[in-house]
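> Okay, predicted coordinates and the sequence, questions at the end:
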Amino acid sequence: MIILGINYIYHDSTACVVKDGKLIASLEEERLNREKHTYAFPKQAIARCLEIAGLTAEEIDHIAISFRPDLERPRKIAYALKLGWKTRAFSSKELGFALFATRAFRLWFDATFTKDRKPEVHFVPHHLSHAAGSFFVSPYESAALLSLDGWGEWATTFKGVGRGTTVECFAQDLFPYSLGAVYEVPTDFCGFRTSYDEGKTMGLAPLGNPDTFSGIVEKIFWVNEDMSIGVDLSYFDFQHYGPRCSKKFYETFGQARQKTRDARFEQHHLDVAAAFQKQLEECVLKIARQLRERTQEDYLVISGGVTLNSVANGRLVRESGFEDLYVMPAAGDNGTAIGAAYYLYNSILGQPRTYVHDDPYVGTGYGNGTIQKLLEECKLEHRYLPDGQLEAVTARLLQSGQIVGWFQGRMEIGPRALGNRSILANPTLPDMKDKINAEVKHREAFRPFAPSCPVEDTPQYFEQHVADPFMLKVCRVRPEKQAVIPAVTHVDGTARLQTVHRETNPRFHRLLKEFEKLTGVPVLLNTSFNVMGEPIVESPQDAIRCFFSTGLDYLVLGNYVVGKQPGMLPDVPGVRAFATSRSPPISLDREAAGDPVPLPVAGDQPCLLRDRETVGRS
C-alpha cells in the first residue's frame, strides 16, 4: 500500500511517501524551491519523494492531505457574522485562500493521474494530522496528546489521548483563542517576522526580565481549569486579520522595534519577549499537568508550531509529571504531511502500528560519485578520505578553530540540522558564537547555537535524563561544564541539546568521538547549514554556493574535503589532493554518479524509550 502525504494549505509545504506502513521519504518543498517556509504546492517535493522511493505516481493508492476544507467555510462565516463583517466580502477575501489552495491540488492531480488509475484522496483535519499522526509514529503504545499552533482550519489546539490505533479528543480551542497567535504578537513587537521568527523571540527572552511585565501578561492570556485557553482580545488585532498589536498593547508596553536588521533592541523589547515566553511556558505546562491528571498516562506526545518552542518543551520534561515526551522532528506544519498519512493508514484504514519515527534522515542522499563529478565540474581542489580518516581529519580541523560545512547522507526532515546538513565548530572557544553569527550565518548577535553530544556522554555535560535526538528539548548545562563549552551555553546556563545516536547517524557519532580524543570534550557546536533567511542546503550545489558566500573555512561533502584556496587542504600523511582531471587513488562508493541517489531506508532502530533508559542508567 502506497500513501502520499501532503501539507500545502499553510506554510512549510511538504510531501512524504509511506509504503506498507513505513516512512520511505519526506521532504520540505523549501529545500528544493529555496523559498523558506514556502506556501507553494509541493510538486518538486512530491516528485523527489517518489524518486527516492523508486515509485511512479501511478503506483500511489491513497493521498492524505492535512486539511479539511469543509471545516473551514462554515466556521469562518460564523466568525465573520459574529464580528459584524459582511459574509460576502469575508467569503471572497478569506475563504478564497482555501479555495485557491484546493484548486492548486486539483490542477496537479488532474495533470498527474489518468482517468483509469486515480488514487483515493482523503482530507484529514489539521490537528488530527498533528496530534494523532504524531502519536501513531511515536514509540508509545498509549499517551496523552497535545497539539498547539496558531490555527488549522479553525481549531488552535487538540487535547486528548491515544491508545493503540484509537484516538480520543477531549477538547479543542477555536480561533482567536490561540497560544500560537498570541505568541506571534511579541514576535511582531520585537521587529521579527510572524509565523517565521518565533524562535528568535524565544532566543531573545533570556536577555530580558520577565517580572517587568509578568503581572500584566498573566492577565492577557491564560489557561482555565477546564484546559481551555483564555485571551483578553483588547490587546490584539490579529483576530480581525489586521495588525498583531492593538493601540492598547502599545500603550501598555511601549513602542515596537523597527523591522530593520540594524534596529536597536530597547530594554522593554527584551522584557516583553521574556514575559510572553514565561507565560507561554506556564500555559503549556498547566495544560500538560491537566492532561496527566485526566489520562494517568506516563508519556506525552506534543505537536504543532508552538511545540517547536524547545524551552517550553524542556520544562515539560522536568515539571509536567510525564516520564518523557515525543516530539516529531518536523513538529510544525511540515510534519502534518507525515501525520495525515499515518492517521489514514492506522485510523481510517485500520492497519496496525509498525513504525517508529526515530530516524529524521528521510530526504535525498547524494553519493560520492555525484559529489566528485560536481567538484570536478566546478574545478575545485579536493581530497578524498576514507571512512575513519575523514572523521579524524575533520575533528583536527575543528579542534584548531576552523568552521566546517558538513554535508552527509540523507537530508534531515524538520527545522533543525541534525548532523547531515550542518555547520560545525569547536564549542570550547568562547568567541566562536559571535564569529559564526557575524561571519557565517549573518544574523543577530544574540542568537544562540546548539550542542550535539553522543547520547551515552550526555549525563557528563547536561542535566538531561531523556534522549533528545531532534534538538527540541532545552536543558541545563551542568554548572561545572558551562565554562568548558561556552559557545553553546546560553546566557541562562541552558542549551538546546541534540543527543547523537550511533544507530541512526554513525558518521556524526564517530566525528564526535574523534573530537573527544583530541580535546577531551565529546560535544560540537551544530547549527543548520544555511545563512539567515535561506532554507537549509539540500544538494551539493547548494552547499558549495553557501560555502563560498560565507566565512566557512572548510567543506566536507561525503568523503571529500574542500578548501577555499589552492594548497589549503589539510595535510594527511599518505593522501594527496588531486586535480579535477585526475581520479582519486581510493575507489569510490558503489553509487552511480548521475543521481540524487535513492538511499535505502535504514532498518528498525531502537526506539526512543530505550535511548531514554540508556541515558537514565549512565
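It's in.
> CA only for contacts and neighbour counts going forward, please
Fine.
> Show me the residue at the heart of the protein, geometrically.
Nearest to the centroid of the C-alpha atoms of the chain, with distances taken as C-alpha atoms, centre = their mean, sits residue 415, at 2.7 Å.
> could you pull out the strands for the stretch 351-500 of the chain?
With DSSP state E, counting those that start in this stretch applied, the stretch 351-500 of the chain shows strands at 361-365, 382-384, 404-407, 410-412, 421-425, 450-454, 462-463, 473-477, 494-500, listed in chain order.
> Kindly report the same for the stretch 151-300 of the chain.
155-163, 166-171, 221-223, 229-231, 299-303.
> this is the other structure I want to compare:
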Amino acid sequence: MSTRIIGVHSGHDASACLLVDNVVVGAIARERLTRRKHDQGDPVECVNYLLAHFGFAPADIDLLVCSDWHDAIGLREDRYSQFARVEKTRRHHLLHAYAASVMAPAGPALVLVADGGGRRPPPPRGGGGAAARGCRPEDNGVAGMAPGWFEVESVYRHEGGRLTLLEKAYRPYYSKRYAWGSHIDSLGYAYAAVSKKIFGSSHAAGKVMALAALAPRAHDIPAPLRFGSDRAFGVNPDWLAYLEACPDHIDWDTPLAADLADAIQRGLEAYLAFRTRQLAQSHQCPDLLLGGGVALNCRNNGLLANAAWLGSVDIFPAAGDDGLSVGAAVMALRETFGDYRPIVYRVSQGASYAAPMKQDPQAAQALARLLADGHAVGVFQGGSEFGPRALGYRSILSSAADPVFKTRLNARIKRRESFRPFGGIVLRANLDQITHDALAGPNMLSAARMTDPARARYPALAHVDGSVRLQVVEEDGCLLHRVLAAYEGLTGRVALINTSFNDRDEPIVETLAEARACAAATGLAYLYADGAVEAVHA
C-alpha cells in the first residue's frame, strides 16, 4: 500500500505538492492558477488541482501537512475537513532543508538555509537556553522593535534521508522602522530593502542581481553586512542609515541604483564565501545544498560552485517559499512514516492539458528551422515546471547569435527592462563550448563565466559581466535535446536563449489557452504545442 501525502504552504508564493511514496507526483504554485504573481493564502485551488489531475480523492490521502507560517494569510482548518488526517507545522527552515534534500548527493552534505526570516524561536528549555540560541527575551518590547526574533540562517547535515541541525541563528524584527517598511537583520531582508528602493517590490531580487553588473562604483556606500570569525552576523547600521537617507524611489537607470545593487550583491557574496568556507572546514563536509530565498541568487551560486573549499553544490528548483510544500511532504514522509528512500523528482511537475494528438516526428526539426531563421518560438509541452525557472515545458526559445535577439525579447516580447539578461540551454556534451566553470546543478540557478569565443558567438546570452545562467540538457531524447541537436546541425551553434513563457508582470503560463493568448499578446509568430508547431494569430 503506497503512502500518499499532500504538502501545503499558505504564505507568499503559496503552493501544494503531492507525494506518493518517495515520488513527487505533482507540485503547483497558487500563482499559476490564480494568475497573481507570488499569490498567498490557503492554496485550496492547488490541492483540488492535484487531486483532479492525478486521480485521487481526499479519502485516498494519508496525511495533509500545512506549513503554517507566522503570517500566513487565510489559513483555515475547515478547508481541509474532508481529509482524514491534517497536521500543521511552523518549522520554516526545516522545510526549506527538506526541500533542498531532494537534490542530495549519495553521501553526506551540508544544507545551508538563508532567507528573510522563518519561524520564531521555541520557548527556552531551562536557564539560558534562549540566549544560547541568540534570542534574548529581554529585547522584546525595545523601542522600535516588535516582540519576537526570527530564524535567518540554519545549517543541517543530510545523510541517508535524515537531517541533523548543526547551527541556527535568530535575529530581531523591527516593525515599520524604515521608509521601506519593516526589517529583520538577515540577508533576505537586506537584499529586499534595495529591491524595494529601486523596483518598488521585495520580489525584484533577480533584477537587483542583474543590475549589480552595471555599477560604476561612483558612490562611497558602507558595507551592508558585518561578520567575523566569532560567527556574529548583522546588517550594518551605517548602511541602513545610508539607505534610509536615499530617495524613497531610485530609478533603476541611475548610477546610484546600480551602485546600491552592486554593494548588496558583493556583500552577500563575501559573507556566503566566508560562511561556507567556515562550515566546510568546521564540519568536515565539502558538499553543499542551498535552500531558502537566498539560494535563488544565481551569481552567488556560481561563485560557490567554483569555490576551492567546496565539492558539489546543488539547489532545488523551487528554493524559495513555493518549495515549502515539497519540504512539508518530504518531512512527513521521513518523520511520520519512516521512509528514508531518495526522493524521485522530475522537472515537469504540472498536469498535461493538451488533448492527445499524433506527434509530428519532424516538429523538433521544424522548431529548430524557425529558430535558425531568427524567430522566437513559444514552447508548451507536458506539465509545467515548479519554481521560478522555465526549463523547456513553458519556455520561449530564441537564437542567441545576434545581440538584436536580446533587444527584441526584452522590448517587444517580454516588455521589461533592457538590462536584464536571458538564460541559455546547451547539451551537456557541448557545455565546455560555453563555459569551463562548474555549475550549481543543471536547472538555470547558477551563473557561469562564458569563454571569450562563446561571448563572441552567442552575444545575446552574455550579460554585461560576461556571465550566463545555463540549463544543461541531457542527451535523453527529450524535446530540448532534439531541438538543440537539430539547431546545431543547421547552424553549427550549440546554445539557445531559454526564457519563461509569460508576459510582463504575469506568472508563467499554465494552460494551453494561456499559452496561445500570451503568444498572441506578445507578438510570437509560432508556438510548439504538445507535439506540433502552429502559427499564432494575433
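Received it, and whenever you're ready, just let me know what you need. Model, not experiment: these values are computed from the prediction.
> re earlier: mind checking which of the strands of the stretch 351-500 of the first structure is nearest residue 64 of the first structure?
Comparison of the strands of the stretch 351-500 of the first structure against residue 64 of the first structure by C-alpha to C-alpha identifies strand 361-365 as nearest, at 18.4 Å.
> so the closest one matches what in the second structure?
Strand 361-365 of the first structure falls opposite residues 348-352 of the second structure when the two are matched by TM-score structural alignment.
> Give me the neighbour count for residue 361 of the second structure.
Taking other C-alpha atoms under 10 Å as the criterion, the count of residues near residue 361 of the second structure is 10.
> same deal with the one 5 residues further on?
Residue crowding around residue 366 of the second structure was assessed by other C-alpha under 10 Å; the count is 18.
> which position in the first structure aligns with it?
Using TM-score structural alignment as the criterion, the counterpart of residue 366 of the second structure in the first structure is residue 393.
> now do residue 490 of the second structure
Under the alignment (TM-score structural alignment), residue 490 of the second structure maps onto residue 518 of the first structure.
> and that match, how many neighbours?
By other C-alpha under 10 Å, neighbour count at residue 518 of the first structure equals 14.
> list the helices and strands the strand or helix carrying it packs on?
Residue 518 of the first structure belongs to helix 506-519 when elements are defined using DSSP states H and E. Using 3 or more C-alpha pairs under 8 Å, 6 or more residues apart in numbering; DSSP states H and E as the contact criterion, the neighbours of helix 506-519 of the first structure among helices and strands are helix 389-399, strand 450-454.
> mind redoing it with 10 Å?
Helix 506-519 of the first structure sits against helix 389-399, strand 450-454, strand 494-500, strand 524-528, with contacts defined as 3 or more C-alpha pairs under 10 Å, 6 or more residues apart in numbering; DSSP states H and E.
> got a list of what residue 389 of the first structure touches?
The neighbours of residue 389 of the first structure, taking C-alpha atoms under 10 Å, 6 or more residues apart in numbering as the test, are 395, 511, 514, 559, 572.
> tally of neighbours for the closest residue to residue 330 of the second structure other than its chain neighbours?
Closest residue to residue 330 of the second structure in three dimensions, ignoring its sequence neighbours and counting by C-alpha to C-alpha, 6 or more residues apart in numbering: residue 98, at 6.2 Å. Here the count is done by other C-alpha under 10 Å, and residue 98 of the second structure has 29 residues near it.
> aligned partner of residue 98 of the second structure in the first structure?
In the superposition onto the first structure, residue 98 of the second structure corresponds to residue 132 when matched by TM-score structural alignment.
> for residue 298 of the second structure, same thing?
Under the alignment defined by TM-score structural alignment, residue 298 of the second structure corresponds to residue 310 in the first structure.
> same question, residue 450 of the second structure
Under the alignment (TM-score structural alignment), residue 450 of the second structure maps onto residue 477 of the first structure.
> Could you measure from its match over to residue 429 of the first structure?
In this structure, residue 477 of the first structure lies at 16 Å from residue 429 of the first structure, with C-alpha to C-alpha, to the nearest Å as the measure.
> The two: which has the busier surroundings?
residue 477 (27 against 17).
> Would you confirm that the more buried one contacts residue 487?
No. Assessed by C-alpha atoms under 10 Å, residue 477 of the first structure is found out of contact with residue 487, at 11.8 Å.
> Which neighbours do those two have in common?
With contacts taken as C-alpha under 10 Å, 6+ apart, the residues that reach both residue 477 of the first structure and residue 487 are residue 495.
> tell me the secondary structure for the closest residue in space to residue 153 of the first structure that isn't next to it in sequence?
Here the nearest residue to residue 153 of the first structure in space, its sequence neighbours aside, is residue 72; by C-alpha to C-alpha, 6+ apart that works out to 4.9 Å. Classification of residue 72 of the first structure by DSSP: H, G, I helix; E, B strand; the rest coil places it in helix.
> give the contact list for residue 72 of the first structure.
So, once contact is read as C-alpha under 10 Å, 6+ apart, residue 72 of the first structure ends up touching 95, 98, 125, 152, 153, 154, 155.
> Do I have it right that the last one meets residue 179?
It refers to residue 155 of the first structure. No. Counting by C-alpha under 10 Å, residue 179 is not a contact partner of residue 155 of the first structure; they are 11.4 Å apart.
> Now do the match of residue 366 of the second structure against residue 351 of the first structure, distance only.
47 Å.
> do the same with residue 267 of the first structure
With C-alpha to C-alpha as the criterion, residue 267 of the first structure and residue 351 of the first structure are 55 Å apart.
> Could you do residue 101 of the first structure as well?
Summarising the geometry, the distance separating residue 101 of the first structure from residue 351 of the first structure, computed by C-alpha to C-alpha, is 30 Å.
> What of residue 74 of the first structure?
Shown here: residue 74 of the first structure relative to residue 351 of the first structure, a distance of 32 Å by C-alpha to C-alpha.
> Kindly report the same for residue 47 of the first structure.
Taken as C-alpha to C-alpha, the spacing of residue 47 of the first structure relative to residue 351 of the first structure amounts to 26 Å.
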